[in-house]
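**Student:** Sharing a sequence plus its predicted fold:
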Amino acid sequence: MSLGDEHEASGGYGGTGQTRTRLPDTGSDPYGTPRRPRSSSRSLVTVVGVVVLLIAAIAFANRGGGDGSSSAGGSANKPEAASTAPSGQRPVQAKTGAIPSGFAHDQQGVESAAANYAVALGSADMFDKAKRDAVLRGIIAPSRVAGFEARLDKAYTPEFNKNIGLNEDGSAPEGFTFVSRTSPIGTKVTEYSAGSAAVEVWCSGLLGLAGENSTTPVTNSWFTITMQLEWTNSDWKIVTHSQKDGPTPVPGDDRASSADEMAKAVEEYGGFTYAR
């Protein structure tokens, strides 16, 4: 049986069990002139069709709007795309001290305020009494400032400062750079009215002393700050504030930077004004 006869009898080389015998190599293709692949145009049409369907499915999944209902269990509770996408609104231009102020009187404005206030609450200034009081006057509702000052004075004690490697007054020891930074990852409004709102801010934070032989090196943490804010004096200000751990991602395998690299980064990289 010739190779051509074998192919036709078996319905193809991968067909019904016929054994294919390969002839000795004669310096040319033992299978003769290559056959034109069958149904290549059909395969191309299939591939193109799959790609078109995939693009359409992605576009449909990313559409905003809709009534949010779905027959799939639990999907109705997922946020719409618009709830996590940036608004594109310009950040505020005014500042109270070093803290952004003059936020819009709407949900986007209160989210922007909460994100920027989270940064202020997690800054190194909070470890210095005079600077901390200035921060509080910029972000706390006037009627609540005295209460916040009293509570935080009890938290940021000389003993607490010493435990994290600082001097009793909150300054960094000579030869060390103190790092305390908070970066908002996202915000969520849980309650809103024209006069008040509750906002959760998911954050990542850095805290520690950068320097040779530091016993409290800079470490990373994840936490969520919940703020109750009110509209007062034409701006959003904090009334109450609390914090809980997480959500926390799985740590990566990145190499930790040296003390010099970390200190240099803190000194050279500035912060942001956050807008929803």
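**Tutor:** Perfect, thanks for sending it. Remember, it's a predicted structure, so these values are computed and weren't measured experimentally.
**Student:** going forward, measure contacts between C-alpha atoms and count neighbours the same way
**Tutor:** Noted.
**Student:** Let me see the contact set for the residue nearest the centre of the chain.
**Tutor:** Ranked by distance to the mean C-alpha position of the chain (Cα atoms, centre = their mean), the top residue is Ile185 at 4.2 Å. By Cα atoms under 8 Å, 6 or more residues apart in numbering, the contact list for Ile185 reads Val201, Trp202, Cys203, Ser204.
**Student:** now the strands for this structure?
**Tutor:** Here the chain has its strands, by DSSP state E, at 94-96, 99-101, 177-192, 196-210, 219-232, 235-245.
**Student:** Show residues contacting the second one.
**Tutor:** Surrounding strand 99-101, the residues in contact under the criterion Cα under 8 Å, 6+ apart are 92-95, 113, 116-117, 120, 135, 138-139, 235, 273.
**Student:** Against that first model, consider the following:
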Amino acid sequence: MSLGDDHGYGDSARTDASGEYGGTGTTRTRLPESGPYGGARRGRSSSRSLVTVVGVVVLLIAAIAFANRGDGDSGGAPDTADKPDTAPTAASGTDPVKSSTAGVPTGYSQSEQGAQSAATNYAVALGSTGMFRKADRHALLDALFTRDAAARLKGPMDQAYSTGFLDSMGLDENGDPPEGSTFVSRVSPMGTTVEEYTDTTAKVAVWYVGLIGMSGERSTDPVTSTWKTWTFDLSWTDGDWKIVEDAQTDGPAPVPGDDRAATSDEISKAIEEYGGFTYAR
């Protein structure tokens, strides 16, 4: 659950209990192996001039399409066969929750929108720095997973977040960074989609960009970004959506731009000054 290859977990270490860990339960959760997000930073292949040209072409095509848009139905009925359903990217306007547990919004509506809001906020929580601290990690598991899934996950996760793993991330045995450094582990969702839904179960995929690394003058593991899709199997349990199983896949990732990489101080300042959100569908 926190970040790693496939969101903080290795490709081979699994348990049937969580989907990213090894075991014999029903929930699958990846364990950390190489780092919370995993994957090397990609080199930049595009040039500023190419981006400018592409941008101009896109704007030109959009302008032509807008100018030629007709008010009548002159082109016949559009072919919508085999096209996936889409949903607006704006929030529904319905308050997602009115309570929280372990610092995470909980108490969602028993609806597709409620399931999407739950999955999105759960991804943010499970991608946070709290997952690197045992007490916080256990609290998050108890709050977000079904009882059986949480019970099966705690042992494997504690082993995964071993002292050796934390040390490889630049953290001490308690999951804290060195003095003067800021450990970054954050998930920023881009959107969601409901793959399956009933009144008591839902499968929701969350597309997100993750940040992971250590910001500090002496850091050898700078903060990098990664794009992944995190899919949650949810169950309506005890009046709320709970995670039964989860899995992650890479991407889809956009082409890297030519943005100047921020300095360590700039990243630390941004992490401290810019807080997160409660997401609502």
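**Tutor:** It's in. Remember, it's a predicted structure, so these values are computed and weren't measured experimentally.
**Student:** Post the TM-score for the overlay when you can.
**Tutor:** Scored by TM-score structural alignment, normalised by the length of structure 1, the superposition of the two chains gives a TM-score of 0.73; 216 aligned residues with a Cα RMSD of 2.3 Å.
**Student:** that older thread, export the strands of structure 1 to a markdown table and append columns for distance to Thr46 of structure 1.
**Tutor:** Shown next, in a markdown table, are those (distance: least, Cα to Cα, whole Å):
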| stretch | distance to Thr46 of structure 1 |
| --- | --- |
| strand 94-96 | 57 |
| strand 99-101 | 55 |
| strand 177-192 | 41 |
| strand 196-210 | 44 |
| strand 219-232 | 46 |
| strand 235-245 | 49 |
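**Student:** Could you count how many residues lie near Asp148 of structure 2?
**Tutor:** 14 (other Cα atoms under 10 Å).
**Student:** That one pairs with which position in structure 1?
**Tutor:** Alignment note: Asp148 of structure 2 maps to Ser143 in structure 1; criterion TM-score structural alignment.
**Student:** what does Gly276 of structure 2 give?
**Tutor:** By TM-score structural alignment, Gly276 of structure 2 lines up with Gly271.
**Student:** Just give the number of residues close to its match.
**Tutor:** 10.
**Student:** Spatially nearest residue to Glu173 of structure 2, not counting backbone neighbours?
**Tutor:** Thr163 (5.2 Å; Cα to Cα, 6 or more residues apart in numbering).
**Student:** wouldn't the one you found be in contact with Met169 here?
**Tutor:** No. Counting by Cα atoms under 8 Å, Thr163 of structure 2 sits too far from Met169 to count as a contact (9.9 Å).
**Student:** coming back round to it: how close does the match of Asp148 of structure 2 get to Gly102 of structure 1?
**Tutor:** Here Ser143 of structure 1 is placed at a distance of 18 Å from Gly102 of structure 1 (Cα to Cα, to the nearest Å).
**Student:** Likewise for Lys237 of structure 1?
**Tutor:** 10 Å.
**Student:** higher neighbour count, those two?
**Tutor:** Lys237 (28 against 17).
**Student:** Touching, that one and Val199? I think so.
**Tutor:** No. Between Lys237 of structure 1 and Val199 there is no contact under Cα under 8 Å: 11.7 Å.
**Student:** Could you tell me which residues touch both of those two?
**Tutor:** Contact criterion Cα under 8 Å, 6+ apart; residues shared by Lys237 of structure 1 and Val199: Leu229.
**Student:** What's the match for Gly252 of structure 1 in structure 2?
**Tutor:** Checking TM-score structural alignment: Gly252 of structure 1 goes with Gly257.
**Student:** To what extent is that match buried, counted in neighbours?
**Tutor:** 12.
**Student:** before we move on, back to that, what's the closest of the strands of structure 1 to Ser75 of structure 1?
**Tutor:** strand 177-192 (18.2 Å; Cα to Cα).
**Student:** quick one: that closest one aligns where in structure 2?
**Tutor:** Matched against structure 2 by TM-score structural alignment, strand 177-192 of structure 1 falls on residues 182-197.
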